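1. I'd like to go over a predicted model; first the sequence, then the structure.
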Amino acid sequence: MPPCTSIFCEVLDARENGGLEEVHAVHKDTIYDRRDESTYDVFPLSKLEQIVLDNSTYMQCKVYVKDIRSVDESLLNNGVVDIALIDAPGLNSDTTKTTAIFARQEEIDVVVFVVSAANHFTQSAKEFIWAAAAEKAYIFMVVNGFDMIRDKERCQKLILEQVYGLSPRTFKESSELVHFVSSNAIPMGHAPPGGPGGSGSGSSSGGGGDEPSNDPKGKGKEKEKLEDFQALEQSLRRFVLEKRARSKLTPAKTYLMNILNDVHVLATVNAEVAQHEIDRVTKDLEEIEPQLESSKKAKSEVGDQIDQTIESTCKEIYEHARNTLNSAITHAGDTTLGVPYPGLFGVFDFADDLKEAMLNEISTAVTDCEEHARSRTVGGVNAIKQLGILHLGNEYHDLSFRSDVMFRRRRDALAKEIDLPTEIWDLVDWSTLMQRQEKVAGTGMALTLATAIGGRLVGGSSWVDHALSAAKIVGNDNLRKLVVPTIVLAVVSAAAYVLQQVPQSLPHRLSAKLSAQLESMDYVHANSTRIASSVRKVLRFPADNLRVGLTRSVEQLGSRRDETLKTRTESEVALKYFSNLVRNSAHQRTLVADVDLDAHPQAGVA
């Protein structure tokens, strides 16, 4: 067949064309239909070389030829299956088209690769054979121009070594699949009766129908060349027809082995990845679960500790404020609190100033309680902050706290609420006077007793005698006249004494009235509760912030644990699946590899 550039030539049995030997040249961009003559042009076989060389008009040729040999010798007319020989462009001419033809795996029984004995395998040929060997287990190798090689054994050895590296299975059966031939020994016309070795004359390459030389050595070489081609054709025929199971099923077996190998590799890799993922998440769980338990425990313990801190702080502040205010109210009337006494005529102004001083003293006590509560609040906030840093670390978000904004209120609120009028009876504190009289009386009695006892010890009852003597001298009438002046003098003296005791009596009276009124208002409890409640409210902010942080930490750890458990479950399912896939793919690969394509069908089934 003439050299082919970019035209595909498909050689078919002439019986498919009604027994006619001809060439159907298909136009470019046309789909060939043998029953539609508009899709092709008909030429005789003698025009084939011209059509192929002028490849600008046609894209492919359908060549119908007759093989007059018997069905036992012919490849096309084999009596078993219809066979077509496709002559694709060379790799150096059009690799893309050649590869596209080769991609029709289901239609190709065998690839016949022709290589020059002088040039061996080019890089493009190696790449093509390497790709073909991955799909086709066996490739026919035809080494042409072998008669031009001087050291044939060395050439044959080198080519077989290259075949071994490109297609080991082909090398294993190289006696059937690798053929060294010379194309110049093939006659271009029909062989004479009796075949190449018959009595008739045959054509040889370059002979043009001339008789071969009478040299027996030359005649023997030509015969060997023809026998090499006959061996090639018979090997091809045996492979396609007699070993059809191998020719058709070997690609399928190779394909299945490749698929199973890929599945096995992918399953193995995925199983390893799943196992690594299980190991990783198991290690993560070993770290997360103790942290989660510790976080839950810390949340409970810190919550209780915060509550105890707040309650103890508020209780202490309440008790301190209550004691401080009770003491301030109780002792408010002990002194005049630095208020000067202007005299009897300014006694009511003195009472108002004294009342204001008492209220200021109580307000100062309230302020002191607030300052104490403020300092205790700062300590409580810092204690809560330390707990947050201890249990949350960098995740704890500290809140800004300003103690100076606590207890903002008007200072004259108490003065407006208290209505404490001064009455005339407030100027006299009978309880104080009685206490003073008891003290004076007690002292006078003690002196009298001491004098009496001393006088008796000294002079017996002489003082009684002197008293009786004085009464006798004055007389009863004079004694009666002295009674009234004595009483008036006593009343005046008592009034003067009471007025003199106003600076001491008035504070006690006002303090008693103020205490009674404050007690009716529940002043001490209300202010103590107010201060403690303010502290409790302030401490609740960092406490709630810490609780939220602890809760968020528990939730985040719980979410991480759930995600990790989910990942571990998915990884375990994946590991189980891919492990089964590894085992099944290995088993299926073994079964496919054990299939003997050369065995008899019955034996294969058995």
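-> Yep, that arrived.

2. rest of the way, CA atoms for contacts and neighbours
-> OK.

3. which strands or helices does the helix ranked longest in the chain pack on?
-> Identified as the longest helix of the chain according to DSSP state H is helix 244-330. Under the contact definition 3 or more Cα pairs under 8 Å, 6 or more residues apart in numbering; DSSP states H and E, helix 244-330 sits against helix 123-135, helix 347-392, helix 502-520, helix 523-593.

4. quick one, what contacts residue 105?
-> Contact analysis of residue 105 by Cα atoms under 8 Å, 6 or more residues apart in numbering lists residue 251.

5. one more structure, for comparison:
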Amino acid sequence: MMKNINQQQHSHHYRAQANSIKTHSVSSISSEAEAEQLRVLSETKKFLNDRDTLTNVIDQSDQLIQRLNQFAQLHWSLVHPQLLNTLEPEQQSNFDSSKPPQSNNALNILCLDNLSIPHRRTSGGGPIDASLLNNHQSLASSMLCSRLQSVQSHLADIRTRVLDRNSRILVTGDLNAGKSTFVNALLAREVAPTDQQPCTEVMCEILDRSHIKSPLEQIHAIPHGSLYDIEDPTTYVTFPIDKLSELVNNANEDSEDSGDDENPSSPYQLLKVYISGPDPRKARAEDGLKASNAISLLRQGDVSVSFIDSPGLNRDTLSTMELFSKQSTIDVVVFVVSAENQFTLSAQEFLWAASQEKAYVFVVVNKWGGIRDKVKAERRIREQLRKLSPATWEERTELVHFVDSQEAITSAQQAKLSSEDHEISTEIEPFDHLQRSLSSFVFLRRSISKLQPAQTYTRNLLQDLQMITATNLGAAKNFYDDAQAKLEKILPRFNQLSANSHLVDETIGQIEENTVSLVYKNSRKILVNALKNIREGKPAQSSKSTDAHAQYFPVYDGILSIFQYAEEVRKVLLSSLEESVKLAENVARQSTAEAVEAIQDNSVTKNLIGEEQDNQSKIGDRKFNPQAMFSKTRKFPLATSNGTHRAGPSGHCASKLGIATMSDLVDFDRLNWFKSTSSSKSIEKYINSSSTSTTTGLVGSLGFGTLTLFGTGVSGGRALVDALVKVSEIAGTKGFRKWSGTVVAIISVGFGVYLIMDIPRAIPRNIGKKLERELNSMINTKSTPNAVQESGEEEAGIRWIDYEIERMSKETRKVVRLTGFELREKFRNTFESISNQTDQFKVDLEHAIDVQNWLTQYEHDVNQVLGDCTSVNMPCSVTS
């Protein structure tokens, strides 16, 4: 009994101990589940917070780009940092030898290349030669503005992708790398058409059927130019799933028939294939594949995944460009490379461009089973990948996979038929590892697959904006220093010109007045002396030699040629007076030439204008030719150019003045008694009217010619009357009557002889006085044709001499003023140029200050947004 009691006690103890252990085990399991739920909830909450932060960063980055673009277009020509780089020839060698050159001024997103595709270094693109941009800074600024606009569009796609809870996986690679086979292996079913020849011409996006409301699997073929809307059946064409191979093959056949490999003739831009995941038990029974992987890769909970099977990169240029442009809408890039060909040039360029946004890229080295020397091939692929995507290389255990998709499918099918159903070949293990890694990357590491590409892109973009801002701040500072230096250099000269501008007008005006005054004085002196000599019957230019005077005048041949003699004397006097006018003009030319030289070489104006501007302006200056002065035919010439006095347009006045008249023989100014009845002009008019009589009639009237006596000044009219009165008193005596006849005869003969002998001296005097009156009358008549002067009281030598002096003064003033005008124009141009430069430098200074203030504030904003971007803590690796 005691034994049973002891056994019961032990049994009860063990039962209690077992219950205790069971209770503790259940409690432990419950705690682990709660901890897992808390971890998932915490990660979900962190994911949502990080997503909101990145969305805000993207929006602020878009605003920053818009501000910079507007600033560049309206206020400042942006200086690209690439202008500060000099590319070395060895850095432009083969692309697969090294990645594109990096320098302190290298950019990731906003770099300039030779291609029109935005924000990408694509086929044939490489960096632009810096020398081209240095010569065309405006071109670089325009290209940068265009790049900013394309980045804005790219940011919009990234924002849409971040907010989308679903994920898109792009399966791409070189031509015939086995991309479609790889997709079929992932999905555990034959969906994408496969062939030994390249068959994928149309982009095929494979999605879970839960997106559509149909119970059947369908294909939505989207025509070119149509915007797909799943709710609008008019934006796509529906086909059953079994038509997929036919749609793809039709595109291939149409392309081959057209003979255009560059532009496939498929009517559809994209095929959206909606399939349902297979049942796991059915998949195991029929295909031997792990359907759980296929289901998990298409959808897990609320998260859906789509696979995009794309054409080969080197298939044609258009499809390659399309792949590059679609990267902004892709979450994960799975790059399939053939183990036989490894990384081609197009593959390297694609991976380089993808790494600028997506730090991690899944790399699948397909057809690995056919490689003999796997160690050598793997080493070469790893060396290339280390340069193309450093982050991917660091996580190569999870991101780089060496598999054979076709062998994986075949081995799985063979395993179904073997007796050991639970045995899995080791050849399939790499593919299983790839599936697990991809599933974990897409669904469990969403912060890395979904948010980190957006963070990487925005961080690189903001860092580029930092560099561009810093570069332009330096350029604005240099612009400010340059404008300040130029302003300090030119400001003293501007102040000098502004303060002394009146000196130019005063100097030129003084030279002009002095020159005109000198010409007036010299011309008047010459012409007054000339008229004085003419009145005395001498040549206008007197000569100290009596023989020269005799040779100058014509020879008097006697009383019968007296009229011809008077005409020759008139011509000689006119010619000498013309020479005096020419002499006065020559003196005016000399004075004007000296004035022109004085104006051009004036030290005051030279100092103000400056030697450099003066030398430049002298190139276009007109040369002063003194002989060009007075070259215009005068209105009242005294002789023609050849010295004759023929009638004509230029010698009308000269020919008129050169005709001798009867009045040339008499000087009526001495006959005072005639002034009471008629003026001397009326008598001259009467005599001139009878000048048409013959020379014989003139000689026969010598009795009247005795009046010449009174013109010579031998006896005045009153003295003659007094003498006649006294003679009449004496004539009353007897003695006088006796001798009166003889005395009268002797006196008459003697007086006649005297008159005849005095004609060569008296006629030049009469003609000289008459010429002066005619000149004055001619000038007066031309200036006031309706004026009739009857008083006959004229001031000798006033009108004609004033006209000639005024003519010479006007010509001199015109030439001197024209030279002064040219000098004033030089000064005005110089002052205007200096003033404009001064104003421009002041504007440049203000503009540089405004630009620096704007860029400083912009830099602060960029740093703030960059801080928000980097505050999002991403896992350090894909396994953490």
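-> Thanks, I have it. The model shown is predicted, which means the values in this text are computed figures rather than measured ones.

6. mean deviation, stretch 551-561 of structure 1 versus structure 2?
-> Here the mean offset of stretch 551-561 of structure 1 against structure 2 after fitting is 4.2 Å, by mean Cα distance after the TM-score superposition for structure 1.

7. give me the number of residues near residue 516 of structure 1?
-> Residues lying near residue 516 of structure 1 (other Cα atoms under 10 Å) number 13.

8. ugh, wrong one, I meant residue 444 of structure 2
-> By other Cα under 10 Å, neighbour count at residue 444 of structure 2 equals 15.

9. now do residue 244 of structure 2
-> 20.

10. quick one on the thing from earlier: want to throw the helices and strands packed on helix 244-330 of structure 1 into a markdown table with distance to residue 245 of structure 1?
-> Listed next are these as a markdown table, based on distance: least, Cα to Cα, whole Å:
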| stretch | distance to residue 245 of structure 1 |
| --- | --- |
| helix 123-135 | 16 |
| helix 347-392 | 74 |
| helix 502-520 | 117 |
| helix 523-593 | 14 |
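
11. out of those helices, flag the one nearest residue 35 of structure 1.
-> Ranking these by proximity to residue 35 of structure 1 (Cα to Cα) places helix 123-135 first, at 34.2 Å.

12. residue range for that closest one in structure 2?
-> Helix 123-135 of structure 1 lines up with residues 345-357 of structure 2 when matched by TM-score structural alignment.

13. name the residues of that stretch that are buried.
-> Counting neighbours by 16 or more other Cα atoms under 10 Å, one finds that the buried residues in stretch 345-357 of structure 2 are 346, 347, 348, 349, 350, 351, 352, 353, 354, 355, 356, 357.

14. hang on, isn't the second one packed against residue 313?
-> It refers to residue 347 of structure 2. Yes - Residue 347 of structure 2 is within contact range of residue 313, at 7.1 Å (criterion: Cα atoms under 8 Å).

15. ok, back up a step: what is the orientation angle of the longest helix of structure 1 with helix 523-593?
-> Relative orientation of helix 244-330 of structure 1 and helix 523-593, computed by axes from the mean of the first three to the mean of the last three Cα atoms, to 10 degrees: 170 degrees.

16. what's the mean distance for helix 244-330 of structure 1 versus structure 2?
-> Compared with structure 2 after the fit, helix 244-330 of structure 1 shows a mean deviation of 4.0 Å (mean Cα distance after the TM-score superposition for structure 1).

17. so that helix versus helix 502-520, what angle?
-> Angle, helix 244-330 of structure 1 to helix 502-520, by the same axes, to 10 degrees: 150 degrees.

18. residues making contact with stretch 415-433 of structure 1?
-> Residues outside stretch 415-433 of structure 1 that contact it (Cα under 8 Å, 6+ apart) are 348, 351-352, 355-356, 359, 498-499, 501-502, 505-506, 508-510, 513-514, 517.

19. select only the buried ones of the residues you listed in PyMOL?
-> Buried residues within the contacts of stretch 415-433 of structure 1, by 16+ other Cα under 10 Å, are selected in PyMOL with:
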select buried, resi 348+351+355+359+498+499+501+502+505+506+508+509+510+513+514
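
20. nearest residue to the aligned partner of residue 310 of structure 1 in structure 2 in space, please, no chain neighbours.
-> Under the alignment (TM-score structural alignment), residue 310 of structure 1 maps onto residue 512 of structure 2. Closest residue to residue 512 of structure 2 apart from its sequence neighbours, by Cα to Cα, 6 or more residues apart in numbering: residue 816 at 6.0 Å.

21. pretty sure the one you found is touching residue 592, no?
-> Yes - contact status for residue 816 of structure 2 versus residue 592: in contact at 6.7 Å, counting by Cα under 8 Å.

22. show the residue spans covered by the strands in structure 2.
-> 167-173, 203-208, 218-223, 237-240, 268-275, 299-300, 303-309, 332-338, 362-366, 400-402 (DSSP state E).

23. mean neighbour count for those - can I get that in CSV?
-> Below are these laid out as CSV (neighbours: other Cα atoms under 10 Å):
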stretch, mean neighbour count
strand 167-173, 24
strand 203-208, 22
strand 218-223, 21
strand 237-240, 14
strand 268-275, 22
strand 299-300, 16
strand 303-309, 22
strand 332-338, 24
strand 362-366, 25
strand 400-402, 21
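
24. okay, these in TSV with distance to residue 517 of structure 2 next?
-> As requested, the strands of structure 2 are arranged in TSV below (distance: least, Cα to Cα, whole Å):
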stretch	distance to residue 517 of structure 2
strand 167-173	98
strand 203-208	99
strand 218-223	96
strand 237-240	103
strand 268-275	95
strand 299-300	110
strand 303-309	101
strand 332-338	97
strand 362-366	101
strand 400-402	104
